[in-house]
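Asks: what shape does this take:
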Amino acid sequence: MLRISSFLNTQKQFIPNERYGVQLQFKRLFITCLLTLAAPLQAADNTIFQTLTTDTHNLDKYQWKYRPVVIFAPSKSDADYVHQMKILNESKSALTDRDIIVLSDTSPADNGRLRAKLEPIGFELVLIGKDGGVKLREKRPISAEVLLSTIDRMPMRKANLD
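Replies: As a prediction, this is how the structure comes out:
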């Protein structure tokens, strides 16, 4: 019994060797890199869906960086708007991969400047290319496949894939 209790009470002294130190440093570096890379992805996920402000009169700040998908609707509870947002939410990674940012205007009474410029009636989805040009206008919700294939046919997208 004495042998067992003395065995349990003795503590092993761990003396790190050079190899262990290198492995530990590598693990720390690896974890730091993962956290650093994951932060922008998380931030991108949080900013992909935004509300369009009433004073926005153009989308110049997105030009050459993003492909804005502007969604106009009579209200947030509009059936077409709810359906379209559900479709887009289910395709977040594909949208992020294609540099898409979704901007919503669900308050026609606020007389937003971009709404006045594009003059949507009821529900409307407008895809703007990175060059700032209108690439697609739809009065009904569209599938993710239609949106993504439209983008995939664009010259800038093809160049990014090569």
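Asks: only C-alpha atoms for contact and neighbour calcs from this point on.
Replies: Will do.
Asks: what segments of this protein are helices?
Replies: Assigned by DSSP state H, the chain shows helices spanning 2-9, 18-47, 79-89, 92-97, 113-118, 144-152, 155-161.
Asks: touching the third one from outside, list them.
Replies: With contact meaning Cα atoms under 8 Å, 6 or more residues apart in numbering, helix 79-89 is reached by 71, 72, 73, 75, 76, 95, 123, 140, 141, 142, 143, 144.
Asks: and those residues, which are buried?
Replies: Among these, those classed as buried by neighbour count (16 or more other Cα atoms under 10 Å) are 71, 72, 73, 75, 95, 123, 141, 144.
Asks: please generate a structure for the following sequence too, so the two can be compared:
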Amino acid sequence: MQKIFALVFMALMANPLAAQDSAEGDAAGVPPIIFPADQVDLNEFLWIKRPLIVFADAPADPQFLQQMEFITARLDALDARDVVVITDTAPDAGGDLRRQLRPRGFMLVLMGKDGTIYLRKPFPWDVREISRTIDKLPTRQREMREEQQGDS
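Replies: The predicted model follows:
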């Protein structure tokens, strides 16, 4: 199963348009939350979304594949927390995110809606742990209180 996922993911990453099409949601109504780094600007998400940036030196990096497997298995949990996933597997491209965050090999970065970096991990992290970290952020705490008040 992991080999099939790896092949499908590598095929999608080889063609940015195909990756964008796959990120546009599926029949279950999952909104697009995964984007290649060269197609986004972090300023687009300021105060709207929490960027989760996944860096790797190649699309076939085993850590990258494992992280994307974790993410795609729990897109609903990330979407509920206003997360957008940004992938960068092209170190030679020298994109703005790489210059700003300076990853070495695989790196996972979680940013808050205000642009603050809250987490840097040099290894894949389960979405459950990412969700717990997000749920401890002050902005998320306020959002959860507002959701509870809205349900009352």
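Asks: mind checking which of the helices of the first structure is nearest residue 53 of the first structure?
Replies: Evaluated over the helices of the first structure, closeness to residue 53 of the first structure peaks at helix 113-118, with 8.7 Å, by Cα to Cα.
Asks: read off where that closest one ends up in the second structure.
Replies: Counting by TM-score structural alignment, helix 113-118 of the first structure falls onto residues 96-101 of the second structure.
Asks: buried stuff in the matching stretch?
Replies: 97, 98.
Asks: map residue 123 of the second structure onto the first structure.
Replies: Aligned against the first structure - with TM-score structural alignment as the criterion - residue 123 of the second structure pairs with residue 140.
Asks: got a list of what its match touches?
Replies: With contact set as Cα under 8 Å, 6+ apart, residue 140 of the first structure has these partners: 80, 123, 124, 125.
Asks: in strands, which of the buried ones among the contacts of helix 79-89 of the first structure fall?
Replies: Within these, membership in strands is found for 71, 72, as judged by DSSP state E.
Asks: for the buried ones among the contacts of helix 79-89 of the first structure, which one is nearest residue 30 of the first structure?
Replies: Residue 30 of the first structure lies nearest to residue 95 out of those, by Cα to Cα, at 27.8 Å.
Asks: how far away is the closest one from residue 130 of the first structure?
Replies: In this structure, residue 95 of the first structure and residue 130 of the first structure are separated by 14 Å, where distance is defined by Cα to Cα, to the nearest Å.
Asks: now that we have the contacts of residue 140 of the first structure, which one has the most neighbours?
Replies: Comparing the contacts of residue 140 of the first structure by number of neighbours (other Cα atoms under 10 Å), residue 125 comes first, having 23 neighbours.
Asks: my read: that residue touches residue 134, true?
Replies: No. Look at residue 125 of the first structure against residue 134 with Cα atoms under 8 Å: they stay out of range, at 10.7 Å.
Asks: contacting residues around the spatially most central residue of the second structure?
Replies: Centroid-nearest residue in the second structure: residue 85, 2.0 Å away (criterion: Cα atoms, centre = their mean). In this structure, residue 85 of the second structure makes contact with 33, 34, 35, 51, 52, 53, 54, judged by Cα under 8 Å, 6+ apart.
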